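S.K.: Below: sequence and its predicted model.
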Amino acid sequence: MSLISLCKQLEDPRIDRKKEHSLEVIVYIALCAVICGSESWNEIERFGICKFDFFKRRFPDLVKIPSHDTFNRFFSLLKPGYFELVFRDWVSELCGKYEGVVAIDGKMLRGASKCSKDNPFGKKGFKLHMVSAWAVSNGISMGQVKVDDKSNEITAIPSLIKSLDLQDCIVTIDAIACQTDIAEVIIENNADYILALKANQKNRLMDVERWLDEMDGVPDFITFLKFSHEPAL
């Protein structure tokens, strides 16, 4: 599926009388710009202007590049979940079935803001916490979900896992996800997992240490790693 074909799958959320640029033009230029490193609506507009001849060859009726305000308004109307679903299908078709290590991790996004009528320049102290799944071998993000304000990664991770095709993959997550429920969700998705275990789960760690002590020799598949947080001299 081509990128233009992806754009045509989307439903235009705008009113007909306010359409100066087609949906395909707006989405195609925006995706190309972001893939090439653009990080704001202004940068997307400048990218489009610099590559006008390139986009003109793909859209012969193109007269001018949409303004940064047009990009902003359009994507503010487009439902993120719906767009991500279509985009994820395109990436899956482009890359094929992925079988490898999938690293799931949560990050707090710097510079994020949430604007409203009461806070046109963004809510003070707003924090955007996302959990993403990274296909290590392909170097692409397979998907991401927002962590609810009154929740944490433990509740967001199962939702992300259920939305992905992880069959025959190895899922790695840090110690916060060392939970029975999360392990069960991964198994239900026909995947394997490597979950970090630290002292924040004291009883479980003691059980594992006791199990290892009782073993007659350590199997080859077990490797002990020691980490030090002391500064190097």
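M.R.: Structure's in. What do you need?
S.K.: only C-alpha atoms for contact and neighbour calcs from this point on.
M.R.: Fine.
S.K.: Give the burial count for the closest residue to Leu3 other than its chain neighbours, as a bare number.
M.R.: Distances taken as CA to CA, 6 or more residues apart in numbering place Tyr28 nearest to Leu3, at 6.9 Å, with adjacent residues excluded. Counted with other CA atoms under 10 Å, residues neighbouring Tyr28 total 18.
S.K.: Equivalent analysis for Lys198, please.
M.R.: Neighbour number of Lys198 under other CA under 10 Å is 13.
S.K.: Tell me which residues touch the closest residue to it other than its chain neighbours, please.
M.R.: Excluding its sequence neighbours, the residue lying closest to Lys198 (CA to CA, 6+ apart) is Ala175, at 6.2 Å. Contacts for Ala175 were tallied using CA atoms under 8 Å, 6 or more residues apart in numbering; they are Leu195, Ala196, Leu197, Lys198.
S.K.: coming back round to it: hang on, the residue nearest to Leu3 in a helix?
M.R.: Yes - under DSSP: H, G, I helix; E, B strand; the rest coil, Tyr28 falls within a helix.
S.K.: measure it to Phe71 for me?
M.R.: Note on Tyr28: its distance to Phe71, by CA to CA, to the nearest Å, is 11 Å.
S.K.: can you check His229 too?
M.R.: Separation of His229 from Phe71 (CA to CA): 45 Å.
S.K.: If you count surrounding residues, which of the two has more?
M.R.: With other CA under 10 Å as the criterion, His229 and Phe71 differ in neighbour count, and Phe71 comes out ahead with 19 against 5.
S.K.: quick one: buried residues of the one helix or strand that one maps to?
M.R.: Secondary structure assignment for Phe71, by DSSP states H and E: helix 68-77. Neighbour counts over helix 68-77 (16 or more other CA atoms under 10 Å) mark His68, Thr70, Phe71, Phe74 as buried.
S.K.: So which residues make contact with it?
M.R.: With CA under 8 Å, 6+ apart, helix 68-77 has contacts from Pro13, Arg14, Ile26, Ala30, Trp41, Asn42, Ile44, Glu45.
S.K.: dropping in the other structure now:
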Amino acid sequence: MEILSFLDHISIIEDHRVPGMVTYPLNEVLLTTLVGLICRAADFDEIELTGLEQLDWLRQFLPFEHGVPQAQTFRKIFRLLDPKYLETAFSAWVESLRVHVGGGVAIDGKTLRGSKQAAGGDGALHLVSAYAHEAGLVIGQRAVNAKSNEITAIPELLDALVLNGAIVTIDAMGTQKLIAAKLIDKGADYVLALKGNQGTLHDDVRDFFADPDLLRECARHDDTCIGHGRIEERTCQVADASAWLTEQHSGWAGLASIAAVIATRTDKKSGEVSSETRLYISSLPPDPKTILNACRSHWSVENNLHWQLDVTFREDECRTRKDHAPLSLAIIRHAAFNMLKREPSKMSIKRKRLKAAMNQAFRKTVIC
């Protein structure tokens, strides 16, 4: 049972409270939170209500001798709960699911806007997550330190992941030599986006693909997608990096190819056309179809993960913002997301959450 596996892994989490003075065991608090998030709750008040309504059902998994705590108790516990233990437990649980990460793994950041400390948005939690595109699951996450950025959080996240055989995609913030080397050491390939923050590397790759003579020697793959009222045409051009790389740009572990992806969108109603070119470096051979598929899987993380968290889970509406509470709640939210995704029916996550809230038998299939 997935829920027994999850409970087994969270048993390693250190409870900060004084032994013998605990009314509500930590595993009961975390289980109530998980079930609440599966059943459409968005914050601790709604989690408390869900727990009270489903107390008899929860008791088939744990004793709940003293019932369910009040929302304020949830807040106090989560504020002091060390998220490092929870992240370790989450990673071990995901690994126990034997998630296949041999396809694309997107590393991408998202700000939890409801966790902001000030009206201007300052102090909001920014979370870097790893999303296994083929499995459709979150496989890990790390918070970005308020005095740092994603460059420091990404290596910590990579250290916690099993990535052998995966193709990891990261936006330009993570295009760093240290990160590329770490991915190669972990047996993964990479496709890293380029922007102006890599010094002359971005400009030189841009100039390469702007040269008509050099373009004739590039491998090319075209792809067209029609949907959502528009036509999207993508062209990926790639070149062997070893034939182009100069001493000025040495030091990139495993670098094998450079790529340019041109995306052209045509609005079917208005006929308006827009175009954008994105540049990449990659450890993959210069195969334009493979690199284009990897880029597309990275773009889809916005719809497959971030949109679901914002719209379906109402993550940005959650005003949990003090101490460790936003991060710890976000990790449990990812666990709920994974369980809902693994439930085999073809319903949307939104409908699964509604059905789980109303139907105990279905809820059990989600967590078991």
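M.R.: Here it is on my side, so go on. Given the structure is predicted, the values throughout are model-derived calculations rather than measurements.
S.K.: tm score of chain vs chain?
M.R.: Here the TM-score for the pair of chains, by TM-score structural alignment, normalised by the length of the first structure, is 0.82; 227 aligned residues with a CA RMSD of 3.1 Å.
S.K.: I'd like the distance between Val191 of the second structure and Gln176 of the second structure.
M.R.: 12 Å.
S.K.: so the helix ranked longest in the second structure matches what in the first structure?
M.R.: Counting residues, the longest helix in the second structure under DSSP state H turns out to be helix 325-342. Aligned by TM-score structural alignment, helix 325-342 of the second structure falls on no residue of the first structure.
S.K.: pretty sure Gln167 of the first structure contacts Glu99?
M.R.: Yes - contact criterion CA atoms under 8 Å: Gln167 of the first structure and Glu99 qualify, at 7.3 Å.
S.K.: which position in the second structure aligns with Glu11 of the first structure?
M.R.: Alignment note (TM-score structural alignment): Glu11 of the first structure maps to Glu14 of the second structure.
S.K.: about what we covered before: just the buried ones among the contacts of Ala175 of the first structure, please.
M.R.: Using 16+ other CA under 10 Å, the buried ones in those are Leu195, Leu197.
S.K.: quick one: secondary structure of the residue nearest the centre of the first structure?
M.R.: Of all residues in the first structure, the one closest to the mean position by CA atoms, centre = their mean is Gln144, 3.3 Å from it. On the three-state scheme (three-state DSSP), Gln144 of the first structure is labelled strand.
S.K.: Tell me the counterpart of it in the second structure.
M.R.: In the second structure, Gln144 of the first structure lands on Gln141 (TM-score structural alignment).
S.K.: what residues are up against the closest residue to its match other than its chain neighbours?
M.R.: With sequence-adjacent residues excluded and distances taken as CA to CA, 6+ apart, Gln141 of the second structure is closest to Ser129, at 4.2 Å. The contact partners of Ser129 of the second structure, by CA under 8 Å, 6+ apart, come to Ala106, Ile107, Asp108, Gly109, Lys110, Val138, Ile139, Gly140, Gln141, Arg142, Leu157.
S.K.: Test my guess that the third one contacts Val128.
M.R.: Okay, so that is Asp108 of the second structure. Yes - with contact defined as CA under 8 Å, Asp108 of the second structure reaches Val128; the gap is 5.5 Å.
S.K.: what touches both of these two?
M.R.: Common neighbours of Asp108 of the second structure and Val128 (criterion: CA under 8 Å, 6+ apart): none identified.
S.K.: Let's see if you can find the most crowded of the contacts of helix 68-77 of the first structure.
M.R.: Ile44 (25 neighbours).
S.K.: Correct me if wrong, but it is in a helix.
M.R.: Yes - counting by three-state DSSP, Ile44 of the first structure falls inside a helix.
S.K.: Distance-wise, check the counterpart of it in the second structure relative to Arg75 of the second structure.
M.R.: Correspondence of Ile44 of the first structure to the second structure, assessed by TM-score structural alignment: Ile47. Ile47 of the second structure is 11 Å from Arg75 of the second structure, where distance means CA to CA.
S.K.: can you map out the helices along the stretch 1-150 of the second structure?
M.R.: Using DSSP state H, counting those that start in this stretch, the helices of the stretch 1-150 of the second structure run over residues 2-10, 26-38, 44-53, 55-58, 71-80, 83-96, 150-159.
S.K.: State the span of the first structure onto which the next helix or strand after the last one is aligned.
M.R.: Heading C-terminal from helix 150-159 of the second structure, the first helix or strand you meet, by DSSP H and E, is strand 167-170. Alignment note (TM-score structural alignment): strand 167-170 of the second structure is matched to residues 170-173 of the first structure.
S.K.: and the matching stretch, how far from the second structure on average?
M.R.: Superposed on the second structure, stretch 170-173 of the first structure shows a mean distance to its aligned partners of 0.7 Å (mean CA distance after the TM-score superposition for the first structure).
S.K.: what's the spacing between that stretch and its chain's center?
M.R.: 15 Å (CA atoms, centre = their mean, to the nearest Å).
S.K.: With distance to Tyr82 of the first structure as extra columns, can I get the contacts of helix 68-77 of the first structure in a markdown table?
M.R.: Below are these laid out as a markdown table (distance: CA to CA, whole Å):
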| residue | distance to Tyr82 of the first structure |
| --- | --- |
| Pro13 | 12 |
| Arg14 | 15 |
| Ile26 | 17 |
| Ala30 | 17 |
| Trp41 | 20 |
| Asn42 | 24 |
| Ile44 | 22 |
| Glu45 | 24 |
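S.K.: So which of these is the closest to Thr155 of the first structure?
M.R.: Nearest to Thr155 of the first structure out of the contacts of helix 68-77 of the first structure is Pro13 (CA to CA; 30.6 Å).
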